[in-house]
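Asker: sequence? don't have it. structure:
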């Protein structure tokens, strides 16, 4: 983050500007969320970061995006083989790429061939946890929320053992900046047992902090085209 951009944010009129908080400590923001004004400042900052990061992602050359996606797939294969025995016999939740996200559909196909049960998340009820339904290369997709292709209502509903989380931005502490709807955090809070969650994004989407709030849940692992970039320490 440039000093000019940081100074611009500090002059933005926020009563508790996030840029100053980062100078104090990355976890400065009230963990009990007792300061509504502060939470609003964070929300404004996140909206601006989403806009910036998505614009940068969309500006990537097609060839660069494809190369990054291929590298990501290779790194994910290694993670799945070394940590989960290739995920064979497990339910693996992927995602359908939108808005310049890394395209991992070739991985979905290869995992299916290898005996992994692949699922995709979808919104079935607004402001509720996501539902996961089975996907195969033969699945006749339908249009879901935000016009994203999803498995049809008669596809089996599943509970994932391993889940991918697309990232707009990410921090080294394992926190995810998503699209702002809150669906993924809501889903992780509801799933019992919780799946092993791997954040997927481009290396350039790294940010110093998302200024974590009480509803933010750190991911277990973050993988970019550069490899594993963050791993949550188990307590």
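Answerer: Perfect, I can see it now. On a predicted model such as this, the values are computed, not experimentally measured, just so you know. Residues are numbered from 1 along each chain as shown.
Asker: use CA for all of it now, contacts and neighbours both
Answerer: Fine.
Asker: Show me where this structure has its helices.
Answerer: In the chain, the segments counted as helices under DSSP state H are 3-10, 18-24, 36-58, 62-84, 105-113, 183-190.
Asker: Need those in TSV (columns: mean neighbour count and distance to residue 151).
Answerer: TSV is the format used below for those (neighbours: other Cα atoms under 10 Å; distance: least, Cα to Cα, whole Å):
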stretch	mean neighbour count	distance to residue 151
helix 3-10	12	42
helix 18-24	15	40
helix 36-58	16	26
helix 62-84	16	22
helix 105-113	16	14
helix 183-190	17	18
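Asker: nearest to residue 148, of those helices?
Answerer: helix 105-113 (13.9 Å; Cα to Cα).
Asker: Output the contacting helices and strands for that closest one.
Answerer: strand 117-122 (3 or more Cα pairs under 8 Å, 6 or more residues apart in numbering; DSSP states H and E).
Asker: so what does the strand it packs on touch, helix or strand wise?
Answerer: Looks like strand 117-122 contacts strand 91-93, helix 105-113, strand 131-135, strand 149-150 (3+ Cα pairs under 8 Å, 6+ apart).
Asker: contacting residues around the third one?
Answerer: Read that as strand 131-135. Strand 131-135 is contacted by residues 93, 117-124, 151, 155-160 when judged by Cα atoms under 8 Å, 6 or more residues apart in numbering.
Asker: ok, 7 Å please
Answerer: Applying Cα atoms under 7 Å, 6 or more residues apart in numbering, the contact partners of strand 131-135 are 118-124, 151, 155-159.
Asker: orientation of it relative to helix 105-113 in degrees?
Answerer: For strand 131-135 against helix 105-113, the angle by axes from the mean of the first three to the mean of the last three Cα atoms, to 10 degrees is 70 degrees.
Asker: Any buried residues in strand 131-135, and which?
Answerer: Neighbour-count burial for strand 131-135, counted by 16 or more other Cα atoms under 10 Å, picks out 131, 132, 133, 134, 135.
Asker: how deep is residue 214 tucked in, by neighbour count?
Answerer: 10 (other Cα atoms under 10 Å).
Asker: Also the one 10 residues further on?
Answerer: Burial of residue 224, expressed as a neighbour count using other Cα under 10 Å, amounts to 25.
Asker: Second structure follows, compare the two:
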């Protein structure tokens, strides 16, 4: 891909980020909570969640879909639940497991993350990544905040791992400019529907 094409894609992405950020800011906390409950309920019904043994969640910020119900359900279902750390070596996120919500504390960037006493979980041991984003397409394309950390992490994960993006319906767009660094979702779940992306099998067998 030529440098000009990459630059044009980056410019289009930034324009979309501005638009989608404005949409999220327009949502009230009550609306986020109400719609967030529906997104989480729909996610918990997926085969991806039900068959995963180790689930990577995120702590929501700036209007992202809440994940607390997923955390509570996953702990009750005796799954290993881990969250990313703010201290990043290179582009790949590190994850620590938690056994209760109380183990999440505000980190270096103000985002809640596991305490240092929690167990580290290797990226290649994670079955299912639950991924936030500013925007998604029906076929699994994702637009993040621009850091590229999730894309790098998902590329470094095991080939048997799967990815589900959580979003509000307002975050769905028809098209997203992409480059070779972007990683697609297997499924995108909103409060109204679920959209097949890669939609690979959910057996998490080594491939």
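Answerer: Here it is on my side, so go on. Here the structure is a predicted model, which is why all the values come from computation and not from measurement.
Asker: picking up where we left off before, could you save the helices and strands packed on strand 117-122 of structure 1 as a markdown table and add columns showing distance to residue 99 of structure 1?
Answerer: Shown next, in a markdown table, are these (distance: least, Cα to Cα, whole Å):
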| stretch | distance to residue 99 of structure 1 |
| --- | --- |
| strand 91-93 | 19 |
| helix 105-113 | 15 |
| strand 131-135 | 21 |
| strand 149-150 | 13 |
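Asker: most centrally placed residue in structure 2?
Answerer: Closest to where the C-alpha atoms of structure 2 average out (Cα atoms, centre = their mean) is residue 131, at 0.7 Å.
Asker: how about the helices and strands packed on strand 117-122 of structure 1, which one is nearest residue 230 of structure 1?
Answerer: Once these are compared by Cα to Cα, strand 91-93 is nearest, at 19.7 Å.
Asker: name the helices or strands packed onto the closest one?
Answerer: With contacts taken as 3 or more Cα pairs under 7 Å, 6 or more residues apart in numbering; DSSP states H and E, strand 91-93 of structure 1 sits against strand 117-122, strand 162-166.
Asker: ok and the longest one relative to strand 162-166, angle-wise?
Answerer: Our comparison of strand 117-122 of structure 1 with strand 162-166, counting by the same axes, to 10 degrees, yields an angle of 40 degrees.
Asker: okay, and strand 117-122 of structure 1 goes to which residues in structure 2?
Answerer: Across structure 2, the stretch matching strand 117-122 of structure 1 (TM-score structural alignment) is residues 80-85.
Asker: coming back round to it: my guess is the residue nearest to the centre of structure 2 meets residue 165, correct?
Answerer: Yes. The criterion here is Cα atoms under 7 Å, and residue 131 of structure 2 meets it with residue 165 at 4.6 Å.
Asker: on that earlier part again, residue 227 of structure 1: which of the helices and strands packed on strand 117-122 of structure 1 is closest?
Answerer: Across those, closest to residue 227 of structure 1 is helix 105-113 (Cα to Cα), at 15.8 Å.
Asker: who's in contact with that closest one?
Answerer: Residues outside helix 105-113 of structure 1 that contact it (Cα under 7 Å, 6+ apart): 73, 118, 136, 137.
Asker: roughly how far apart are the closest residue to the second one other than its chain neighbours and residue 61 of structure 1?
Answerer: Using Cα to Cα, 6 or more residues apart in numbering and skipping the chain neighbours, the partner closest in space to residue 118 of structure 1 is residue 92 (4.9 Å). Counting by Cα to Cα, to the nearest Å, the separation of residue 92 of structure 1 from residue 61 of structure 1 is 29 Å.
Asker: Please apply the same query to residue 148 of structure 1.
Answerer: According to Cα to Cα, residue 148 of structure 1 and residue 61 of structure 1 sit 23 Å apart.
Asker: Looking at the two, which one has more neighbours?
Answerer: residue 148 (15 against 10).
Asker: Which residue in structure 2 aligns with that one?
Answerer: So residue 148 of structure 1 corresponds to residue 111, using TM-score structural alignment.
Asker: mind listing what its match touches?
Answerer: Going by Cα under 7 Å, 6+ apart, the list of residues near residue 111 of structure 2 reads 59, 61.
Asker: corresponding residue for residue 173 of structure 1 in structure 2?
Answerer: Residue 173 of structure 1 maps onto residue 139 in structure 2, by TM-score structural alignment.
Asker: cool, and residue 67 of structure 1?
Answerer: For residue 67 of structure 1, the aligned residue in structure 2 is residue 34 (criterion: TM-score structural alignment).
Asker: same thing with residue 198 of structure 1?
Answerer: Using TM-score structural alignment, the equivalent of residue 198 of structure 1 in structure 2 is residue 164.
Asker: need the contact list for that match.
Answerer: 129, 130, 131, 185, 186, 187, 188.
Asker: Now residue 117 of structure 1. Nearest residue, chain neighbours left out?
Answerer: residue 91 (4.7 Å).
Asker: Please say which position in structure 2 that neighbour maps to.
Answerer: Correspondence of residue 91 of structure 1 to structure 2, assessed by TM-score structural alignment: residue 54.
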